[in-house]
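**Q** Just a sequence and a predicted model for now, questions to come.
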Amino acid sequence: MKIGLYFGTFNPIHIGHLIIANHMAEHSGLDQIWLVVTPHNPHKTKSTLLDDYKRLEMVFQATEHYPKLKPSDIEFKLPQPNYTVNTLAHLQEKYPSHQFSLIMGEDNLKSLHKWKNYEVILEHHNIYVYPRISGEMVPAELEIHRHVHRIDAPVVEISSTFIRDSIKAGKNVRPMLPEAVWQYVDHNNLYKK
């Protein structure tokens, strides 16, 4: 089975995430998309993150009616801070019959050369890239790499930071969240402080 791994803090998961994940599931040749909730990104400060299991619950709620989209807590069990190359090795060992690929925005592809052991990732895994609005150029060696595949997905510029800030300011963000996620956030008074 071909699995696309879509990593994120999903703090919170929003319709932009769902649009990208579903587009990849339907238009890239991948069988399933696993939304991997990252407990702590080495490049982000932990203090801004909502509890890991609350974020995982929101991903469960958001993907419940999408059979090709699966929430994953695989990184919760790995030493922190974790790196993608370690997660890929762990998954390959746990699911030897699956073929794992990465899904990332163009902005992440531009900084891939800064990732731990990025050459190992590139050598053994396909990377499916969705467009982002950005002025920077992708390094030429990544642009033409045989394992890098551009997918003409919709450009969705919604950010979890904007949603959190808007909630804190008392703004209505309901259209930006899957309905079940909005209900969960509202019911639990999340992001209001």
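**A** Everything's here; your move.

**Q** Could you use CA atoms for every contact and neighbour count after this?
**A** Fine.

**Q** wait, isn't S160 in contact with I15?
**A** No. S160 is beyond contact range of I15, at 10.2 Å (criterion: C-alpha atoms under 8 Å).

**Q** Please, which helix or strand holds the closest residue to H113 other than its chain neighbours?
**A** Closest residue to H113 apart from its sequence neighbours, by C-alpha to C-alpha, 6 or more residues apart in numbering: E119 at 7.9 Å. Secondary structure assignment for E119, by DSSP states H and E: helix 118-124.

**Q** what's in contact with that helix?
**A** By C-alpha atoms under 8 Å, 6 or more residues apart in numbering, the surrounding residues in contact with helix 118-124 are 85, 112-113, 147.

**Q** just stretch 182-193 next, same as before
**A** Contacts of stretch 182-193 (C-alpha under 8 Å, 6+ apart): 58, 164-165, 167-170, 174.

**Q** quick one: which two of the residues you listed are the most distant?
**A** Distance extremes for the contacts of stretch 182-193: the farthest pair is M58 and A169 at 21.1 Å, using C-alpha to C-alpha.

**Q** which one of those two has more residues nearby?
**A** M58 (24 against 12; other C-alpha atoms under 10 Å).

**Q** can you tell me how far the residue of the chain positioned farthest from its centre sits from I158?
**A** With distances taken as C-alpha atoms, centre = their mean, the residue sitting farthest from the centre of the chain turns out to be G170, at 26.5 Å. Distance of G170 to I158, given as C-alpha to C-alpha, to the nearest Å: 18 Å.

**Q** alright, now check it against this:
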Amino acid sequence: MPGDEKNVMKLGIYGGTFDPVHLGHLILAESVCEQLSLDEVWFVPAFQNPHKMGRATTPPKARMEMLRFAISGNPRFRLCDLEIKRKGHSYTFETLQAIQELHLDAEKYLLIGADSLTDFPNWREPETILSLAKLVAVNRGRSPAVIPEYLEPSQVCLLEMPAIDISATEIRNRCEAGQSIRYLTPRSVELYISANQLYKPSPEESETT
């Protein structure tokens, strides 16, 4: 009977280094929430992103705190510390398996940038990822994105969002140069970065420049 039907939770999963979280991340998550009518989006900061092994990342505690500040006030956004607790390299398939155990009945959507589709076959166990969640590839650029031939149209949902030219690299570089990051990240995150002197060059580096 229709009245006996169970409402299935629609859960978005948004992983990344978030070093630091910025307005582009938040606009992407909100855009996907709206377009797919998601119940929640879980922000999952990586302990160590295997795709970004060339530089040291800010300690997990600080990145978690910045995320808490950034998503506070949005009832659909949640912070998930599964990868931080697991430590080591943060592989998406392992995270999805852990979330599957927590929410077996939820429809899971993995949020990624459309530019990541090209490299997706090189991720660890891509077939496992596709068996556990539907890819939501969000085009953040100004040119139309396309679904690669190796993916079936049923495996990926291609969405558009306004082009937001903000990157965590830009924010780190501006902090290092002593430039303003106002309006690139939430004010609470900006103040946290300033108070904790994040992304500033070390005294040793300053002496050599």
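**A** Structure received. Please read these numbers as outputs of a predicted model, since none were measured by experiment.

**Q** TM value for the aligned chains?
**A** Remark: TM-score between the superposed chains equals 0.92 [TM-score structural alignment, normalised by the length of structure 1]; 192 aligned residues with a C-alpha RMSD of 1.8 Å.

**Q** which position in structure 2 aligns with H40 of structure 1?
**A** The alignment partner of H40 of structure 1 in structure 2, by TM-score structural alignment, is Q48.

**Q** Tell me who's in contact with A21 of structure 1.
**A** A21 of structure 1 neighbours (C-alpha under 8 Å, 6+ apart): 6, 33, 35, 69.

**Q** So which of these are in helices?
**A** Using DSSP state H, no member of those sits in helices.

**Q** What's the ChimeraX syntax to select whichever of the residues you listed are buried?
**A** Selection of buried members from these for ChimeraX, criterion 16 or more other C-alpha atoms under 10 Å:
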select :6,33,35,69
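
**Q** which one of the contacts of A21 of structure 1 is nearest R132 of structure 1?
**A** Y6 (15.1 Å).

**Q** ok, back up a step: so where is the helix or strand just after the helix holding E119 of structure 1 in structure 2?
**A** Downstream of helix 118-124 of structure 1, the first helix or strand assigned by DSSP H and E is strand 127-130. Aligned by TM-score structural alignment, strand 127-130 of structure 1 falls on residues 135-138 of structure 2.

**Q** doesn't R142 of structure 2 fall inside a strand?
**A** No. Counting by DSSP: H, G, I helix; E, B strand; the rest coil, R142 of structure 2 falls outside a strand, being coil.

**Q** From what I see, it and I164 are in contact.
**A** No. Applying C-alpha under 8 Å, one finds R142 of structure 2 not in contact with I164, separated by 9.4 Å.

**Q** Compare those two and say which is more crowded by neighbours.
**A** Between R142 of structure 2 and I164, counted using other C-alpha under 10 Å, the more crowded position is I164 (15 against 11).

**Q** Tell me where structure 2 has helices.
**A** Going by DSSP H, structure 2 shows helices at 23-36, 60-71, 82-86, 92-102, 126-132, 168-176, 187-195, 203-208.

**Q** Format the ones you listed as TSV; extra columns: distance to I147 of structure 2.
**A** Shown next, in TSV, are those (distance: least, C-alpha to C-alpha, whole Å):
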stretch	distance to I147 of structure 2
helix 23-36	17
helix 60-71	30
helix 82-86	28
helix 92-102	20
helix 126-132	14
helix 168-176	26
helix 187-195	34
helix 203-208	43
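
**Q** ok so, going back, H90 of structure 1 versus the nearest residue in space to the residue farthest from the centre of structure 1 that is not next to it in sequence, what's the distance?
**A** Spatial nearest neighbour of G170 of structure 1, excluding adjacent residues (C-alpha to C-alpha, 6+ apart): K192 at 7.8 Å. Separation of K192 of structure 1 from H90 of structure 1 (C-alpha to C-alpha): 36 Å.

**Q** neighbours of the aligned residue in structure 1 for G88 of structure 2, just the number please.
**A** When structure 1 is aligned by TM-score structural alignment, G88 of structure 2 is paired with Q80. Using other C-alpha under 10 Å, Q80 of structure 1 has 13 neighbouring residues.

**Q** I'd like to know how far the closest residue to Q80 of structure 1 other than its chain neighbours sits from L78 of structure 1.
**A** Sequence neighbours aside, H40 is the residue nearest to Q80 of structure 1 in space, at 7.0 Å (criterion: C-alpha to C-alpha, 6+ apart). H40 of structure 1 sits 11 Å away from L78 of structure 1 when distances are taken as C-alpha to C-alpha.

**Q** Next: K116 of structure 1.
**A** Applying C-alpha to C-alpha to K116 of structure 1 and L78 of structure 1 gives a distance of 16 Å.

**Q** Equivalent analysis for R174 of structure 1, please.
**A** 33 Å.

**Q** just to revisit the earlier point, from what I can see the match of H40 of structure 1 touches Y91, true?
**A** No. Assessed by C-alpha under 8 Å, Q48 of structure 2 is found out of contact with Y91, at 9.0 Å.

**Q** Give me the contact list for stretch 58-72 of structure 1.
**A** 10, 12-13, 18, 21-22, 25, 31-37, 56, 178-181, 184.
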